[in-house]
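1. Here is a sequence with its predicted model. Questions after.
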Amino acid sequence: MASHHNGDMYDWMIKGDPALEDIFRFDYQTQTISMRGRSGVSDGAHVMTGPVYICGAEPGDTLKIEILDMKPRKNPVTGRSYAANGIADWGWQKRIVGNRHVDSTFIYEIIMDADGYAMWAEPRLYFKWKDEAGKPLVKVPCWPTN
């Protein structure tokens, strides 16, 4: 499944996959979509969990949604599937980490069974975005430097 975290490790999670390369084609002159989501009109908080539209549902209704089948997306070049998870010192996670300057990313390889279903995830890479004082460790230029 594609998410904004795919950009955390382009070479593993996007490169060589034409469908994902089409979604994540950003440079200083081009942006393929103006809002989150492939449709370009803000697909919502999460493509799997919603929000979702149900005919006849009204605000305040309780819905039960079951995800019946889901398989990790393999990169067609590598045959592997990766996932990313972030820890941040902002938003909902801020209440957990308190005033510590935590902003980091974990990249996992999804280990699958013969039918393509995820069995477990193995950590492959960890990097911090800030040092203990909250100063950025990773700096990305806003324009080409050469």
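-> The structure has been received and is ready for your questions. The structure presented is a predicted model; accordingly, all values stated were derived computationally and were not measured.
2. from here on, contacts and neighbour counts on C-alpha atoms
-> Will do.
3. Would you agree M112 is in contact with Y82?
-> No - counting by Cα atoms under 8 Å, M112 stays clear of Y82, with 10.9 Å between them.
4. Of these two, which one has the most company?
-> Y82 (23 against 16; other Cα atoms under 10 Å).
5. Next, the buried residues of the longest helix along the chain.
-> When the chain is parsed with DSSP state H, its longest helix is helix 18-23. For helix 18-23, the neighbour count (16 or more other Cα atoms under 10 Å) marks 20, 23 as buried.
6. mind listing what's buried in the very next helix or strand once past that helix?
-> For helix 18-23, the succeeding helix or strand toward the C-terminus, using DSSP states H and E, is strand 81-87. Residues 81-84, 86 are the ones in strand 81-87 that count as buried (16+ other Cα under 10 Å).
7. Give the burial count for D11, as a bare number.
-> Neighbour tally, D11, other Cα under 10 Å: 10.
8. I'd like to know how far it sits from M119.
-> 23 Å (Cα to Cα, to the nearest Å).
9. next one: A84
-> From A84 to M119 the distance is 16 Å (Cα to Cα).
10. Check K94 too.
-> From K94 to M119 the distance is 30 Å (Cα to Cα).
11. do P18 as well
-> 26 Å.
12. F106 too?
-> F106 is 18 Å from M119, by Cα to Cα.
13. Show me what the lengthiest strand in the chain is packed against.
-> The longest strand of the chain (DSSP state E) is strand 118-128. Here strand 118-128 touches strand 104-112, going by 3 or more Cα pairs under 8 Å, 6 or more residues apart in numbering; DSSP states H and E.
14. for comparison:
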Amino acid sequence: MNAPRQPMMYLQENAPITASPESYIDYSVTNSLLSGLLIAVLAAWAMVMFNRLWQSTLRSRAAPALAHAQTRGMTVHPDGTRARVVAEGSIGSEPIRIEWRGGVTGLHVILLLGDRILRLPFIEDPLAFEEALLSAQSTD
């Protein structure tokens, strides 16, 4: 039932080895390069879509807090292609930046007031927004 053994072929029998090939770029190199490029483009596109979905989730979950930030005179905008929504303004003479973040690290808020940086739980309502501002101002 075993198949008959074929005699072993040697490299000299298949094709002679030349000193210099006609080209170092053949079909397999081109195919590998284009496949890698396609995978990189698809990965970048998937990352952008993932972050855009997070931005819409953050905007819907924190809508009351974002509206309250706008009534306080802060500008609210998405932060490019990152998974965050940012509110910027000032309290008195100090600049303030509040970032609602999502993604792999989970929902949380980064509050930057002057030279202080705080990581807080996710702020969804105006009351929690005001409490976060008061806690940031009281930490000196």
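-> Good, I have the coordinates. Because the structure is predicted, anything quoted here is derived from the model rather than measured.
15. Any chance you could compute the TM-score here?
-> Scored against TM-score structural alignment, normalised by the length of structure 2, the superposed chains reach a TM-score of 0.24; 48 aligned residues with a Cα RMSD of 3.8 Å.
16. between F106 and M119 of structure 1, which one's more packed in?
-> Taking other Cα under 10 Å, F106 of structure 1 and M119 do not tie; F106 has more neighbours (18 against 9).
17. for that one, what are its contacts?
-> F106 of structure 1 makes contact with 84-86, 123-127, according to Cα atoms under 8 Å, 6 or more residues apart in numbering.
18. run the last query once more with 6 Å
-> 84-85, 125-126 (Cα atoms under 6 Å, 6 or more residues apart in numbering).
19. Tabulate those residues (a markdown table), appending distance to I23 of structure 1.
-> Below are the contacts of F106 of structure 1 laid out as a markdown table (distance: Cα to Cα, whole Å):
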| residue | distance to I23 of structure 1 |
| --- | --- |
| A84 | 17 |
| N85 | 20 |
| L125 | 23 |
| Y126 | 25 |
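20. Going by distance to D22 of structure 1, which of the residues you listed wins?
-> D22 of structure 1 lies nearest to A84 out of these, by Cα to Cα, at 19.6 Å.
21. May I ask you to confirm that the closest one is in contact with I107?
-> Yes - at 4.5 Å, A84 of structure 1 and I107 qualify as touching, with contact defined as Cα atoms under 6 Å.
22. Scan structure 2 for its longest helix.
-> helix 27-61.
23. Tell me the buried residues in it?
-> 48, 51-52, 54-55, 57-59.
24. picking up where we left off before, in the longest strand of structure 1, what's buried?
-> Buried residues in strand 118-128 of structure 1 (16+ other Cα under 10 Å): 118, 128.
25. Please apply the same query to stretch 132-140 of structure 2.
-> Those would be 132-133, 136, for stretch 132-140 of structure 2 by 16+ other Cα under 10 Å.
26. Export these as JSON lines, with columns for secondary structure.
-> As requested, these are exported to JSON lines (DSSP: H, G, I helix; E, B strand; the rest coil):
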{"residue": "A132", "secondary structure": "helix"}
{"residue": "L133", "secondary structure": "helix"}
{"residue": "A136", "secondary structure": "helix"}
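27. could those residues be laid out in JSON lines, adding distance to G89 of structure 2?
-> JSON lines is the format used below for those (distance: Cα to Cα, whole Å):
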{"residue": "A132", "distance to G89 of structure 2": "15"}
{"residue": "L133", "distance to G89 of structure 2": "12"}
{"residue": "A136", "distance to G89 of structure 2": "15"}
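28. which of those residues lies closest to R116 of structure 2?
-> The closest of the buried residues of stretch 132-140 of structure 2, once distances to R116 of structure 2 are taken by Cα to Cα, is A136, at 7.6 Å.
29. Contact partners for that closest one?
-> A136 of structure 2 touches nothing, counting by Cα under 6 Å, 6+ apart.
30. Try it again at 7 Å.
-> Applying Cα atoms under 7 Å, 6 or more residues apart in numbering to A136 of structure 2 gives the contacts L113.
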